[in-house]
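S.K.: structure here, sequence nowhere to be found:
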């Protein structure tokens, strides 16, 4: 809505733009039309000028004709006057007499043209006529020459002043008849020839002679019908005078009017021409038809002075131009109608009209375009500006927040909302008011702020003011520079955030409380992780060592059960801890280069025994290359693949499980699919599939087991790696899980694909899908492959011609004899089976390999067809390339013994100490290759030890092993100078790999450790059990001493060490009670937990004295000594073990008696 003042301004804008457009258009139109008319006028003038120029050129030709005629006559006049003067009057008697008819024919010779001399009266005296006769004789030759030049035509006559004598020369000669006729018509002839218009021939204006020169003048008489020739002729007359100046006759030359007309102008322009005498009489017209209509107009123009060539006369739609026809005294008039002129300049008129029309049309189009594209939008924009300003005013006046415009320099308020006015009345400020305080604050902040480009910067700040009632008022203020009414202003907006500030403070306090609680939770998780992983490390390590002891079948079965349960426990604990790390945002991913195909092959081989146990087909579709380098975290990717394959096998009773790798080039993604033919998942169950600790239905746990955490963890790991995990499933058909990860190709490795030269190879695979896939892969490698579903289908000749024979996968569909027949005749056999070795092994002409991956197949074919050697197998014996001296700092005595045995198996010399002080003492006394330390030790921890070692022995690598490896501990270890921070439980393979890496030894293969006995067939040493028993007794005493002294740190350190030792030997209950007691002591203090401390000590003593675990271990050792493979028995060793068993049984019985 606009105000009346704004409406008036808009009306003026509209009027001005209308006036500008329409007025400008009209002015341009008038100017263009005027220019067009001027162009047309110029064209007409140019047309008339060209016409006059062309007529003027022809007029010169006409005047040349008349001038020549006059010149000829002037010469004749001179000759005749001379002849007259010399005529001999005394010889009159000798002249021939006039005839009775008063006519004398003068002919100088027989061939010359005759002249006639006539007397007006035949009876009159001829005395005066003899001189004219003599003149005629002299004229005869001249007239003959003139007639010859005029094609034989000449009419000239001379009559005396008294008009009584007439000398005629008419050529061609008409003969005697004509002569008789002239004589008969003498009176009329004299009257006609000697007069003009019924009167005598008057001299021209100024007389017959030029007073100055005496040159004869000629008078041109208007046309008449000549009585001599009967044709229209123009007479040219002049007076003849004697030497005394006395006139003796008038000479008249008759010019045929047609001869004159032939020399009149002939132009290419339309129109007509007329020749007028000075009295306005018509001399000749061309064409004649125009004379009647144009003669009155020509006479008017002649009267108006048309005889001037530069002048035009416009009369009655005609344009008349005149030229004097010298020396006749006549005027040539050329007349054209406007229609003829328009026709002559039609093209120019059309062009001018078109040009004017186009210019006018373009002008109006441009003006209208400017109007609708510029002026009208500008007016509309102005309307919107006015409306916007009015709306802004309305918004300011009705805004519930502080809103206003204030001058930038003085702080004078221009517009203010009611809230701003109310706030101004509430606050106490220095200066005129709130607006002034805001402007001062803005100017101060603007000086401090760095210069910005691209527009005015918005300043946002929180300001605090005191109110008149002593309260605190918090305002969130935003200010920015602007222009308003040609003045620098500040657009100011603020809101009252006092309540928000108070709430923020409350939230901050709550956040601090939550952070404290979260820190306590993190500390609890760290402590629990350490307390759980420490005993698990001892349990799994000793179980690993025990697995290579000589055991009977029942014992080995129980050991396998224990190991499987321990592995499951470790998996659950690891999943829970990993999930906790992800939730806390502490999960750190590795960024290293690895071969995803090798990782997938290892995963398939890991689950192959489980699949075979369930009679499931486990297949891998891993592309057609041997390597596929990627960058990322192979451990986490392997964890996801392990979980997906484990679930697929778990929920599949019959059919097949497939691991498939491919790449989506368009999306730059790696696709890892695990597809099964299991029970499937309904559409209703899919939404909850990836929720934490949730399974598809309530029967899953009972039927298949599990915690419902695996898929949730997989999805979290996939998201952490920048990918997605999706599922497609159908109940009763199966499921397909698809992991999509970004395609980060490795830099140092390249995809490897074998190259062959078309060698013929036979492929035998029972499954159609496998035959199709392998045939395509082998063809891509350059092999000429022929596939078969059964050995019986292969002809003997084909086997003999083939370079190699490949068996792939299951052999249950054919008889062994069919296969043996082919093997005996084949040059080479590559046997790829589910239980084949990961590294191909050659036995004669048969090469055994695994179906899980293409590496075995490719290596076998390269060995058979190209003679390339197979990869060397790991050798038994020392697994490290050097006998390392390792110093171990571990406060837990059981873990110390475990490290000693593991290092001994790795071929290392181990020295174990319980704390950092003794470790430093050992380093001062001896030289070691590697330091392996725990992090949580009493006294000086592992980080401090590492820092001192790096300062004093910088060349020696330091490794740490702890039960809870967090990103913070890894970073702290790097800062302390540690080469590795390893997690417990620490397997022998992981320990060997870490030692080889930090010591700079050749890379250690995991299969070398997996394939060799970890203790060389020796059982766990009995000394380990004895150490544990003694450590339990020492722990009970330490607990009592710490309780009496109320020494909390000492108690916590002892409980930490005791928990790890108890967990090694399966005393999980006591380990858990110890961990709970440590939490209670930390939270409540020592004295509040006195009863729990006593109870733990009693339970520990009771278990140590009553549990026969050590006796079972001793008995197992006796059995191992008796069941040696070679039948030999070490009697001394068996006797020593029997004494130990007896002592233990005695102690057990004594305790019962007590």
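M.R.: Yep, it's here. If you're wondering where the values come from, they're calculated on a predicted model, not measured in any experiment.

S.K.: C-alpha from now on. contacts and neighbour counts both.
M.R.: Will do.

S.K.: the helix or strand containing residue 298: how far from the chain's middle?
M.R.: Assigned by DSSP states H and E, residue 298 belongs to helix 291-303. Between the centre of helix 291-303 and the centre of its chain there are 84 Å (C-alpha atoms, centre = their mean, to the nearest Å).

S.K.: could you do stretch 132-148 as well?
M.R.: 109 Å.

S.K.: what does the helix or strand harbouring residue 248 contact?
M.R.: Using DSSP H and E, residue 248 sits within strand 247-256. Residues from elsewhere that reach strand 247-256 (C-alpha atoms under 8 Å, 6 or more residues apart in numbering): 73, 77, 154-161, 231-242.

S.K.: presented hereafter is structure B, for comparison with structure A:
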């Protein structure tokens, strides 16, 4: 072969390689679009199913009816988990699987999981317990959603493969490794040592009889292990047939200061007690909601009616544009996928004509890359379907004005009333008030040196604790400050920082 022939052959191969790459990229793009549409079509009705079920449970006092409605919600979440598993597998196959690090409360996560697992275990005739070995950090830096996904999956598996037994989730901080260690133990059917290597493969279980008897897609452990390796280490398992199994996950908690640790069960339970009994906030303000699905529109209407806020509803982006131009709103919620004009086009048009109030995207796609894209193109925040009640109410609280204080007082729960009169809680509240001096000093230093990262960290800590200890206004302002700093709006953040500093200084004196 001559030199010219060789060069021509190389060019042909390069062309074929380029063509193949383009075809692969196109196939992946089509693959991603298919799954995005699938997520939207399935998560939209699941939003209504789960949302209405949870709302009925929250407002009903008939235990017989509550148990039936909880079954509806539980099965809705099961379908959601199956869908999320398929979506995660798609991301792993197309190398789009990633983690979203944030600072969050460890004990809030643990109590969320405990609530879910207690119900599941009870339905299966099992016992579930959460055991914490202290000290534990109050907050960690990890991917909350994916860590919860791992733990819920492992605990659910333990419940599924145990009959009339005990499941325990143990949590400790391994100072020697700088890892949070989660251990899930059951006394169920166990796994033969010859089958242990198979359980972390996709679509595989210990043996074919497992799927026939217990169900499942065979994706949960595979996806959980992929997540675990991103968060710290692979999942370890020990098991004996007929005796049970132990799964261990170690997670890197990020930077932890010594002052962040909780040292007792009492402190852990007490700091979570009030916030755990979340009530809808009482708010003043007007909201424009663009949602084409009638069931989800009714759900949003029901949830908003509990807050006292005024709401206007439209069914497509074009109507939303017209309403936003003609009227003033304190907040706009836009479903991303709508007929006539979609949410992204509607938001863009609103910004073009000078609409300046916050616009929030409502989407079935919870992938971080897509959520970040929505924030980059002009949305102020993003909320995912199915809509989580607490996250939804937090969003409203950060965007709207609180109603007059007498309305807040009228809505106080029996648990909150009991805690206010509890001497131990009063002692904790006074202790927290003393710490406000420490927060005020650090906040003032951060403000004077334009240390925005430190300011955001302080705002996050106050947001998560102030309301629980009887300082709701500090918590509300801290949440608003954190939100502005997250989206890099420093001009809007500075007045909030000044107000927060004034409140902390006033309360400590």
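M.R.: Arrived safely, thanks for sending. None of these values were measured; they are calculated from a predicted model.

S.K.: if we can go back for a sec, where in the second structure does the helix holding residue 298 of the first structure align, residue-wise?
M.R.: When the second structure is aligned by TM-score structural alignment, helix 291-303 of the first structure has no counterpart there.

S.K.: ok, then the element right after the strand holding residue 248 of the first structure?
M.R.: helix 257-262.

S.K.: now the strands for the stretch 251-400 of the second structure?
M.R.: All strands of the stretch 251-400 of the second structure, identified by DSSP state E, counting those that start in this stretch, fall at 261-262, 283-284, 286-290, 310-314, 331-335, 359-363, 381-384.

S.K.: out of those, which comes closest to residue 220 of the second structure?
M.R.: Closest approach to residue 220 of the second structure among the strands of the stretch 251-400 of the second structure (C-alpha to C-alpha): strand 381-384, 21.6 Å.

S.K.: longest single helix anywhere in the first structure?
M.R.: helix 4-86 (DSSP state H).

S.K.: show me where the stretch 51-200 of the second structure has helices.
M.R.: For the stretch 51-200 of the second structure, helices defined by DSSP state H, counting those that start in this stretch occupy the ranges 63-93, 106-123, 144-160.

S.K.: give me the mean deviation of the shortest one from the first structure.
M.R.: With both structures laid over each other, helix 144-160 of the second structure and its partner residues in the first structure are 1.1 Å apart on average (mean C-alpha distance after the TM-score superposition for the first structure).

S.K.: okay, and that helix goes to which residues in the first structure?
M.R.: Going by TM-score structural alignment: helix 144-160 of the second structure matches residues 634-650.

S.K.: now do that stretch: distance to the chain's middle.
M.R.: 41 Å.

S.K.: same check, this time on stretch 4-14 of the second structure
M.R.: Centroid separation between stretch 4-14 of the second structure and its chain, computed with C-alpha atoms, centre = their mean, is 53 Å.

S.K.: about what we covered before: what's the longest helix of the first structure aligned against in the second structure?
M.R.: Going by TM-score structural alignment: helix 4-86 of the first structure matches no residues.

S.K.: what packs against that helix?
M.R.: If contacts are counted by 3 or more C-alpha pairs under 8 Å, 6 or more residues apart in numbering; DSSP states H and E, helix 4-86 of the first structure sits against helix 130-149, strand 232-241, strand 318-325, helix 338-344, helix 346-370, helix 376-398.

S.K.: need those in JSON lines with mean neighbour count and distance to residue 490 of the first structure, can you?
M.R.: What follows is those, written out as JSON lines (neighbours: other C-alpha atoms under 10 Å; distance: least, C-alpha to C-alpha, whole Å):
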{"stretch": "helix 130-149", "mean neighbour count": "20", "distance to residue 490 of the first structure": "111"}
{"stretch": "strand 232-241", "mean neighbour count": "24", "distance to residue 490 of the first structure": "106"}
{"stretch": "strand 318-325", "mean neighbour count": "23", "distance to residue 490 of the first structure": "79"}
{"stretch": "helix 338-344", "mean neighbour count": "16", "distance to residue 490 of the first structure": "73"}
{"stretch": "helix 346-370", "mean neighbour count": "16", "distance to residue 490 of the first structure": "36"}
{"stretch": "helix 376-398", "mean neighbour count": "16", "distance to residue 490 of the first structure": "14"}
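
S.K.: could I get the ones you listed as TSV with distance to residue 650 of the first structure?
M.R.: What follows is these, written out as TSV (distance: least, C-alpha to C-alpha, whole Å):
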stretch	distance to residue 650 of the first structure
helix 130-149	142
strand 232-241	141
strand 318-325	119
helix 338-344	108
helix 346-370	78
helix 376-398	67
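
S.K.: circling back: relative to strand 318-325, how tilted is the helix holding residue 298 of the first structure?
M.R.: With axes from the mean of the first three to the mean of the last three C-alpha atoms, to 10 degrees as the basis, helix 291-303 of the first structure and strand 318-325 are set at 70 degrees to each other.

S.K.: just the buried positions in the helix or strand following helix 291-303 of the first structure, please.
M.R.: Using DSSP H and E, the helix or strand that follows helix 291-303 of the first structure in sequence is strand 312-315. The neighbour-count check on strand 312-315 of the first structure (16 or more other C-alpha atoms under 10 Å) flags 312, 313 as buried.

S.K.: following element in sequence after the longest helix of the first structure, please.
M.R.: strand 103-106.

S.K.: show the subsequent helix or strand relative to that next one.
M.R.: Criterion used, DSSP H and E; the element after strand 103-106 of the first structure is strand 115-119.
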